[in-house]
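Q: Got a predicted structure plus its sequence, pasted below:
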Amino acid sequence: MHVCHLITGLGIGGTPVMLAKLVEALHPRVRFTVIGMTGDEGCAPRLRAMGVPVHTLGMNRGRPHPKALWRLCSLLRSDRPDVLQTWLYHADLMGLLAAKAVAGCPVVWNVRHATLTPGLDSRSTLLAARASAKLSSRGPSAIVVNSQTGLDVHVAAGYAATRMRLIPNGFDLSRFRPDDDARSALRQSLGLAASTPLIGLMSRYSTLKGQPTFVDAMNRLHAASPDAHFVLCGTDITPANAPLQSLVQSTACADRFHLLGERRDIAEIQASLDIAVSASTSEAFSNSIGEALACGVPVVTTNVGDSASLVGDAGRVVDIGDARAMAAACLNILQRTPEDRKELSRRARRRMEEHYEIGVIARRYHELWMSVIKASGRRAA
């Protein structure tokens, strides 16, 4: 079977990382080609290291160009994939147009969004989603959605319910796992005592990721837990980010915040935490929550998307933007007995083992691709 992936960009983010994990789980049993619409290279080296061809169309974000469509059509005509798997709205639309024009192969969309709200989501996103809804009943062979919340939102927006397939994110549990050495290593690198409580937010800088709420909550927590330190990690999470740095400097505990930027050792950082926080205002299915749980780290999350059901009894859920409740939830976990916190850790790891291991999720994708190939009357290469 030859599957071609078309994604808006390959930067270090939840969707490109999920694509890379899926390829790793199924390669070389499945032949893959990956095409990025923009020139982002974040996950490209990881894919090329497996021998997977990676192409980019060189588009600027938000600026479709006929040359990019021509380039995509040429790649599909040359590669002749059995399935075109697209990721995110703009890739869904562009991939459908190209596949129908030159490839004749079935197209599977992948929806990774949990809101369609003016003012929260961009005009470009809303227009692409609206156009996709109109085409959903006769264009793609299937539509993968990674959260129940996202499925409900898109069906309400006009997406064809009969085409929707719920497949959550999967996680490499051999990479994301409890690791005592990682706990001590990060603290040592930050110049902290081995017993220092560490609370982290792992996400790119974005209005959707809730960094202001996290900073506010940790400032409140500092009064009750002055020994705690706070780690933020992700794209544009650096002291050079003036708005974020201003937020940190406005607190009474600026020296407790550590802005680590984009890191490749995210598994070790997750495993080093006492509590992982997700402060998002919009999220379908959070990779960072799943990674923390796989590392046995309890989670405090805002009630967005499928976050509450993902965390289950391995953490706490608070309302969006409620810094006071977030601080209280973190303090509650920090003040529990060592045995209670170990039990939270065991619950976190067990949830991931039972429901979200990447091999199980990859098989569901494989079965879906086989079914759409069969329904199209084609025979997989």
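A: Thanks, I have the structure now. Numbering: from 1, shown residues only.
Q: From now on I want contacts and neighbour counts done on CA atoms only, so please keep to that.
A: Fine.
Q: Need the contact partners of the biggest strand by length in the chain.
A: Across the chain, the longest stretch assigned as strand under DSSP state E is strand 31-38. Here strand 31-38 makes contact (Cα atoms under 8 Å, 6 or more residues apart in numbering) with 1-10, 23, 52-61, 68, 91.
Q: Give the next helix or strand downstream of it.
A: helix 44-48 (DSSP states H and E).
Q: tell me what that following helix is packed against?
A: Secondary-structure packing of helix 44-48 (3 or more Cα pairs under 8 Å, 6 or more residues apart in numbering; DSSP states H and E): helix 14-26, strand 54-59.
Q: Only the buried residues of that helix, if you could.
A: For helix 44-48, a neighbour-count test (16 or more other Cα atoms under 10 Å) marks 44, 47 as buried.
Q: now the contacts of strand 31-38: which count as buried?
A: Neighbour-count burial (16+ other Cα under 10 Å) applied to the contacts of strand 31-38 gives 1-10, 23, 52, 54-59, 68, 91.
Q: residue contacts, the closest residue in space to residue 121 that isn't next to it in sequence?
A: In this structure, residue 121 finds its nearest non-sequential neighbour in residue 115, 7.5 Å apart by Cα to Cα, 6 or more residues apart in numbering. Residues counted as contacts of residue 115 (Cα under 8 Å, 6+ apart) are 121, 150, 153, 282, 283, 284.
Q: Take those and keep only those in helices.
A: Secondary structure from DSSP state H places 150, 153 of those in helices.
Q: for the host helix or strand of residue 181, packing partners?
A: Here residue 181, judged by DSSP H and E, is contained in helix 180-189. Other helices and strands packing on helix 180-189, by 3+ Cα pairs under 8 Å, 6+ apart, are helix 266-272.
Q: Contacts for the next helix or strand after the helix it packs on next, please.
A: Moving toward the C-terminus from helix 266-272, the next helix or strand (DSSP H and E) is strand 275-278. Outside strand 275-278, the residues that touch it by Cα under 8 Å, 6+ apart are 198-202, 209-210, 214, 270, 288-289, 292, 297-302, 330, 333.
Q: Put this next to the first one:
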Amino acid sequence: MKVLHVINSLDIGGAQTLLTDSLPRFVEKKVESEVFVLKKSSEGNFEEILKSKGINIIYSQVEQIYSPLQILELKRLIQQNSYDIVHSHTFPSQYWVSLLKNLIKKPPVFITTEHNTSNRRREKKVFKYLDKFIYRNYRHIVCISEGTLSELITWVSDVKPKSSVIENGIDLKKLTVASPLNPKDIIPNYQDGDKIIVMVARLTEQKDHKTVIQAASKLPRNMHIVFVGGGEKYSEYEAMIKQNNLESQVHLLGPRKDVPNIIKAADLFVLSSHFEGFGLVVVEAMASGIPVIGSDVTGLTDVVSGAGKLFQQGDSQELANIIIELVNHPEMCTAMIEAGYKKSSLYSIERFVDEHMKLYQSLL
């Protein structure tokens, strides 16, 4: 079996983490796996990891990911290779793969993964009709959570018969063996007894770092917020931190290659997204033995419930109150850590790969 995965980039993100952790395991199961990337990565080390595992990465020669010329690049690649399955991830990769169907005489099986419960297209009715057409060209649609499936069906009801849920998976071993960084290597002004609250997410509107920055202004000065990740909002959030005189308390680390080690050094982990398909990084924090706090939004709620604390999305005061409560009650953290370990064990990368193998085989 030969599978081509198509994705926008290999920058830090949930879909990219899944590919990096799963593709070497597909290869072990005799699935020849390649990745077509629309844009060369500018952060993280996913490319390096995949290449070290023998995964072939093909970069588009078209500079703009939103250019329809990407379709011609993909067409040439598919015609030159005997792929059994082409599996797309994220927009606009989903569009370009779908539009290929009528341009190839004998196309491979096209499937796509829906990685989020919402996106900007769903704010405009015209995209409802476009998405309906795009999804029609796929044999199967994988959703990463029940919430993702529910929201997709609400948007385009026609997809229900050919959609299924395969929940995300993580490399549990990689996280459990990671050693924590020295806190002073993360925060220059760290003092013994200080607390570290980490959030790993791209600096985008979706992830709502603003609420966490606002919560920081309500916390004691010995509680540090650490943001890991790059993105288009970096300068805006940097200015917001300075404007609120939080430079000694809120720290922007940018993209990092040692994310598991940073998470292991944290006292708490938070994810404050406006919307989330699953929240893979929350499961990674649970597997690392860190208590988690998440915004009460579809997708993320399913993962955090029963193993962490939820706050109303956008409510910085409630978030600050939860952080203070957990810092002051270590017995609550101990219970959350135990529950988190149990819950994270349900999301192994091995299960994720096995369920995809069954799907691939059923479609051929």
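A: Arrived safely, thanks for sending. Source: prediction; values computed, not measured.
Q: re earlier: quick one: the longest strand of structure 1 to strand 54-59, angle?
A: Interaxial angle of strand 31-38 of structure 1 relative to strand 54-59 (axes from the mean of the first three to the mean of the last three Cα atoms, to 10 degrees): 20 degrees.
Q: Mean deviation, strand 31-38 of structure 1 versus structure 2?
A: Following the fit onto structure 2, the mean deviation recorded for strand 31-38 of structure 1 is 1.0 Å by mean Cα distance after the TM-score superposition for structure 1.
Q: any idea of the angle that strand forms with helix 14-26?
A: Per the same axes, to 10 degrees, the angle that strand 31-38 of structure 1 makes with helix 14-26 is 170 degrees.
Q: which SSE is residue 321 of structure 2 in?
A: Under the assignment here (DSSP H and E), residue 321 of structure 2 is part of helix 316-328.
Q: Run through the neighbouring helices and strands of the next helix or strand after that helix.
A: Proceeding N to C from helix 316-328 of structure 2, the next assigned helix or strand is helix 330-344, under DSSP H and E. For helix 330-344 of structure 2, the packing partners by 3+ Cα pairs under 8 Å, 6+ apart come out as helix 280-287.
Q: how about the helix it packs on, aligned to which bit of structure 1?
A: The alignment of helix 280-287 of structure 2 onto structure 1 (TM-score structural alignment) covers residues 287-294.
Q: Name the surrounding residues that touch that stretch.
A: Under Cα under 8 Å, 6+ apart, the answer for stretch 287-294 of structure 1 is 14, 169, 171, 173, 176-178, 202-203, 267, 270-271, 276-278, 298-299, 307, 310-311, 314, 345, 348-353.
Q: Just the buried subset of the residues you listed, please.
A: In the contacts of stretch 287-294 of structure 1, burial by neighbour count holds for 14, 169, 171, 173, 176-178, 202-203, 267, 270-271, 276-278, 298-299, 307, 310-311, 314, 345, 348-353, counting by 16+ other Cα under 10 Å.
Q: Please pull up the equivalent of residue 113 of structure 2 in structure 1.
A: Using TM-score structural alignment, the partner of residue 113 of structure 2 in structure 1 is residue 110.
Q: Tell me the secondary structure at its match.
A: What DSSP: H, G, I helix; E, B strand; the rest coil gives for residue 110 of structure 1 is strand.
Q: ok now do it, which residues does it touch?
A: Applying Cα under 8 Å, 6+ apart to residue 110 of structure 1 gives the contacts 85, 86, 87, 88, 89, 92, 143, 144, 145.
Q: Map the last one onto structure 2.
A: To tie it back to what came earlier, the one meant is residue 145 of structure 1. Superposed on structure 2 with TM-score structural alignment, residue 145 of structure 1 falls opposite residue 143.
Q: Could you check how far its match is from residue 112 of structure 2?
A: 9 Å (Cα to Cα, to the nearest Å).
Q: Helices of the stretch 101-250 of structure 2, start to end?
A: 125-136, 146-155, 172-177, 183-186, 209-216, 234-243 (DSSP state H, counting those that start in this stretch).
Q: ok, and which of the ones you listed has the densest surroundings?
A: helix 209-216 (a mean of 21; mean count of other Cα atoms under 10 Å).
Q: what range in structure 1 matches it?
A: Against structure 1, helix 209-216 of structure 2 falls on residues 211-218 (TM-score structural alignment).
Q: mean per-residue distance, that stretch to structure 2?
A: Stretch 211-218 of structure 1, aligned to structure 2 and superposed, deviates on average by 0.7 Å (mean Cα distance after the TM-score superposition for structure 1).
Q: Counterpart of residue 355 of structure 2 over in structure 1?
A: In structure 1, residue 355 of structure 2 lands on residue 364 (TM-score structural alignment).
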